[in-house]
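Visitor: Predicted model follows, preceded by the sequence.
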Amino acid sequence: MLLLHRRYRLLIVNVVYWFLLLYIIAELVWWFIALGRQNEKMAGFELARIRSSLDSASAPGSFNTAVRAVHEQAHMQNMGYIGEGGVFLIVLLLGAFYVYRFVRREMRLSGQQQNFMMAVTHELKTPIAVAKLSLETLARRKLGEEQQAKLIQSALSETERLNQLSTNILLAAQLEEGRYTQILEAVSLSDLVTRSVESFSGRFPGRLQGTHITPDLDIKGDPLLLELAVNNLIENALKYSPKDSPVQVTLSAEGHRAVVFRVADQGAGIPEEEKSMIFRKFYRVGNEQTRTTKGTGLGLYLSRAIVRKHRGQLSVTDNHPRGSIFSITFYI
């Protein structure tokens, strides 16, 4: 229902916009025609005056010169009208183009923000409900140590989800407004990726397979931002691929000047026309009423912003036979 209302509103805006634009162009054309007719009448009046004051038979030279001057004046005025009208039309069309693009972009952003708010609501409610249920169960029942450990681990896992969500939202705002102070220091990327893999292996047993991390790969960067970028890519791969499919994480050196971090999944893949759009803020395929996979549309946006701050490159390619490969290249 919300999607239909948004499309209806967009249709109304488009109809009103094009009606007003066509009306202004029609008025401009009518203004040009009216000025042309007025110019012809003025030229006719001037020719009539010349004919009444000059005798073409007795003074043909003066008469012809005066007539020619009237025609030249009328032609110059017509050319002036064409020039003024042409400039006005070009300015009008350029302004209309930029206004149309701006309005479309704002409406698209508004829709994405609405989707984001709905996604954040869903993302907040689920871990809060799970953590609350786990804690209430621990408080009301006497359970064995193994059951208590499972409930505590479940509550901690959901709390970590909440923490990552709040970090993503806060960091996105800080990066966009330029308020985040980046801390550059020597970071062991091998240790950082190893910790992330161990954390996700505990939350998703058996999913991370074929992991290969080259030891002693160091870069200069912000450890908090780098960890967030790595976690976002791994979590996306686990989230957007089937629960029984493996996800492969690799970290390796390419020559002496680059370190490459890759996450390969066997999900549905990303259409070619959307590979550039997935890095936009709030962008998600589909809408929140039909989409089953949880998310806010901030993960890839943040990852690209973080990689750019470290003068690296984030790219996505197709995995074979299916899925996607996200790669971060850090230049050292």
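Guide: Ah, there it is. Numbering: from 1, shown residues only.
Visitor: going forward, measure contacts between C-alpha atoms and count neighbours the same way
Guide: Noted.
Visitor: which residue ranges form the helices in the stretch 51-200 of the chain?
Guide: For the stretch 51-200 of the chain, helices defined by DSSP state H, counting those that start in this stretch occupy the ranges 60-140, 145-177, 189-203.
Visitor: Pull the number of nearby residues for the closest residue to F63 other than its chain neighbours.
Guide: If the residues on either side of it in the chain are set aside, F63 comes closest to S56, at 5.5 Å by C-alpha to C-alpha, 6 or more residues apart in numbering. Neighbours of S56 under the rule other C-alpha atoms under 10 Å: 14.
Visitor: How about L184?
Guide: L184 is flanked by 12 other residues according to other C-alpha under 10 Å.
Visitor: tell me, what residue is most central in this protein?
Guide: The chain has R280 as the residue nearest its centroid, 3.2 Å off, counting by C-alpha atoms, centre = their mean.
Visitor: Compute the distance between the closest residue to it other than its chain neighbours and A237, please.
Guide: Among residues not flanking R280 along the chain, Y301 sits closest, at 5.5 Å (C-alpha to C-alpha, 6+ apart). Distance, Y301 to A237, by C-alpha to C-alpha, to the nearest Å: 15 Å.
Visitor: circling back: wouldn't the residue nearest to the centre of the chain be in contact with L302 here?
Guide: No - the criterion here is C-alpha atoms under 8 Å, and R280 misses it with L302 at 9.2 Å.
Visitor: For K309, see how far away the residue nearest to the centre of the chain is.
Guide: From R280 across to K309, the span is 16 Å (C-alpha to C-alpha).
Visitor: re earlier: the more surrounded of Y301 and A237?
Guide: A237 (25 against 20).
Visitor: The more buried one reaches A264, doesn't it?
Guide: Yes - taking C-alpha under 8 Å as the definition, A237 is a contact partner of A264 at 7.1 Å.
Visitor: show me the residues around K239 that make contact.
Guide: Going by C-alpha atoms under 8 Å, 6 or more residues apart in numbering, K239 touches T293, K294.
Visitor: Kindly report the same for the one 3 residues further on.
Guide: P242 makes contact with Q266, G267 under the criterion C-alpha under 8 Å, 6+ apart.
Visitor: try this one side by side with the last:
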Amino acid sequence: MKISFKKTYKFAVKSALYISLFATAFVVLLQYLFYKKTHENLVFFAIVFLIVCYLFSFLVLQYRVERFIYRRVKKIYDEVSLLESTSLLNQPITTDMETLSREVKKFATEKKLEIEMLEIREAYRREFLGNVSHELKTPLFTVQGYISTLLDGAMDDKVIRKKYLKRAENGVERLIYIVEDLDMITKLESGDLNLEVTDFDIVALIQNVFDLLEMKSSSKNIKLTFEKKYMQPILVKGDRDRIQQVLENLIVNSIKYGKEDGLTEVSIVNLTKKKVLIRISDNGEGVEKQNIGRLFERFYRVDKSGSRSEGGSGLGLAIVKHIIEAHNEKVYVESEYGIGSDFSFTMEKAIKKEKTPKHPKS
């Protein structure tokens, strides 16, 4: 670190003046008492002595005070340098108290923010581990219970054996579903999941998702529909499979929390020349305002009891957020409790390739 003295000299100027005045008056008095000098000689002697004494005092005081402060400030910098991430390491050592105070205050504020962030992350980590434990524990205990029952003698009954093995299989499938979703989120967060970007028709993709989820929506008599008829294909740019997963997660979410005889409606809005907005609206339960900000957190559930009975890994919306952000797009949510919810995300339009006219052969 380079040394940078920012000197105000105020302390040295005043201190040197006080010392010089006192020393000059005292010496002049001694000269008058012991040597009986004339008035003119005493004045000349006093002026010369005052100047020399003042300059000497000023230089000594300024140098000594600066070195004294510098040594102690440098010790503070050296101790703080143990924290490699501190911004003080990039600053020159200063002995100016105002500058030093400002830098220390900035350093303390940064450390306070880091501590608060670490506390938030630690609380999130504990909550996340608790949620993972709970999500995995339920199907594990279910599988263990059915297998233990079979081993205890129920295996001899063909009907019970088939039924319990089927339920155990469902529990294993749920475990696989959770683990696969966790693996996908990990890849998305680390950037290891490569997107295969192509041009595709978003209208056809949404219709395909409707067909896949038709039976699930019929079980609650929820109608899946477009807001209006789209007569022409709407081409967008992205990873078709991942966007299909986004649509499936959002529409399944609307079915899961939808009301009997409800409606899930999808609309495609032209935002700009380069962007479209895909909106999934429902007239289901809706979400209370205090919960909206946490909807995209892993394992966060608004309804801690009922939503688990509906199945799912609790990772659907978190995956939606990560996939959309991997496309450098945005995802939005609006909801009113008891009225319904709107989830939407942006997509980049694909550039339509103009067909070159064929020239007739001459």
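Guide: Structure's in. What do you need? For clarity, every value in this text was computed on a predicted model and none was experimentally measured.
Visitor: quick one on the thing from earlier: what does the residue nearest to R280 of the first structure align to in the second structure?
Guide: In the second structure, Y301 of the first structure lines up with A318, judged by TM-score structural alignment.
Visitor: Quick one: distance of the helix or strand that match falls within to the chain centre.
Guide: Using DSSP states H and E, the element containing A318 of the second structure is helix 316-326. When distances are taken as C-alpha atoms, centre = their mean, to the nearest Å, helix 316-326 of the second structure is centred 14 Å away from the chain's centroid.
Visitor: so how far does the helix or strand following that helix sit from its counterpart in the first structure?
Guide: Counting by DSSP H and E, the next helix or strand C-terminal to helix 316-326 of the second structure is strand 331-336. In the superposition against the first structure, strand 331-336 of the second structure averages 1.9 Å from its aligned positions (mean C-alpha distance after the TM-score superposition for the first structure).
Visitor: Flag every buried residue along strand 331-336 of the second structure.
Guide: By 16 or more other C-alpha atoms under 10 Å, the buried positions in strand 331-336 of the second structure come out as V331, V333, S335, E336.
Visitor: Find the nearest non-adjacent residue to the second one, please.
Guide: If I follow you right, that is V333 of the second structure. Among residues not flanking V333 of the second structure along the chain, F343 sits closest, at 4.5 Å (C-alpha to C-alpha, 6+ apart).
Visitor: Using the three-state scheme, assign the aligned partner of the one you found in the first structure.
Guide: Taking TM-score structural alignment, F343 of the second structure has F326 as its aligned residue in the first structure. What DSSP: H, G, I helix; E, B strand; the rest coil gives for F326 of the first structure is strand.
Visitor: show me what contacts F326 of the first structure?
Guide: L233, R262, V263, A264, L314, S315, V316, T317.
Visitor: And it, how close does it get to Y100 of the first structure?
Guide: The spacing between F326 of the first structure and Y100 of the first structure, counted by C-alpha to C-alpha, is 34 Å.
Visitor: next one: L156 of the first structure
Guide: 48 Å.
Visitor: give me the stretch of the second structure that stretch 11-19 of the first structure matches.
Guide: So stretch 11-19 of the first structure is aligned with nothing, judged by TM-score structural alignment.
Visitor: Can you mark which positions in that stretch are buried?
Guide: Within stretch 11-19 of the first structure, no residue is scored as buried using 16+ other C-alpha under 10 Å.
Visitor: Count the neighbours of D303 of the second structure for me.
Guide: Residue neighbour count, defined by other C-alpha under 10 Å, stands at 10 for D303 of the second structure.
Visitor: give me every residue that touches A258 of the first structure.
Guide: With contact taken as C-alpha under 8 Å, 6+ apart, A258 of the first structure is in contact with T329, F330, Y331, I332.
Visitor: Could you find the closest non-adjacent residue to the last one?
Guide: Leaving aside its chain neighbours, I332 of the first structure sits nearest to R257 (5.0 Å; criterion: C-alpha to C-alpha, 6+ apart).
Visitor: and the residue mapped onto A96 of the first structure from the second structure, what does it touch?
Guide: Using TM-score structural alignment, the partner of A96 of the first structure in the second structure is K111. If a contact means C-alpha under 8 Å, 6+ apart, then K111 of the second structure has no contacts.
Visitor: Give me the distance between the alignment partner in the first structure of F128 of the second structure and S56 of the first structure.
Guide: The alignment partner of F128 of the second structure in the first structure, by TM-score structural alignment, is Q113. Using C-alpha to C-alpha, Q113 of the first structure is found at 78 Å from S56 of the first structure.
Visitor: try G221 of the first structure
Guide: Between G221 of the first structure and S56 of the first structure the distance is 92 Å, computed by C-alpha to C-alpha.
Visitor: Kindly report the same for T250 of the first structure.
Guide: For T250 of the first structure, the distance to S56 of the first structure - C-alpha to C-alpha - is 97 Å.
Visitor: Then N163 of the first structure?
Guide: 97 Å.
Visitor: Contacts for the helix holding A318 of the second structure next, please.
Guide: Taking C-alpha under 8 Å, 6+ apart as the rule, helix 316-326 of the second structure contacts 181, 184-185, 188-189, 242-243, 245-246, 249-250, 295-298, 330-331, 345.
Visitor: post-alignment, that helix versus the first structure, mean distance?
Guide: Using mean C-alpha distance after the TM-score superposition for the first structure, the mean distance for helix 316-326 of the second structure is 2.0 Å.
Visitor: Just the helices from the stretch 201-332 of the first structure, written as ranges.
Guide: With DSSP H, counting those that start in this stretch as the criterion, the stretch 201-332 of the first structure has helices spanning 223-239, 299-309.
Visitor: what comes up buried for the last one?
Guide: What that stands for is helix 299-309 of the first structure. Neighbour counts over helix 299-309 of the first structure (16+ other C-alpha under 10 Å) mark G299, L300, Y301, L302, S303, R304, A305, I306, V307 as buried.
Visitor: returning to what we had before: just put the contacts of A258 of the first structure in CSV and tack on neighbour count and distance to F88 of the first structure.
Guide: Listed next are the contacts of A258 of the first structure as CSV, based on neighbours: other C-alpha atoms under 10 Å; distance: C-alpha to C-alpha, whole Å:
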residue, neighbour count, distance to F88 of the first structure
T329, 21, 49
F330, 22, 50
Y331, 16, 50
I332, 12, 53
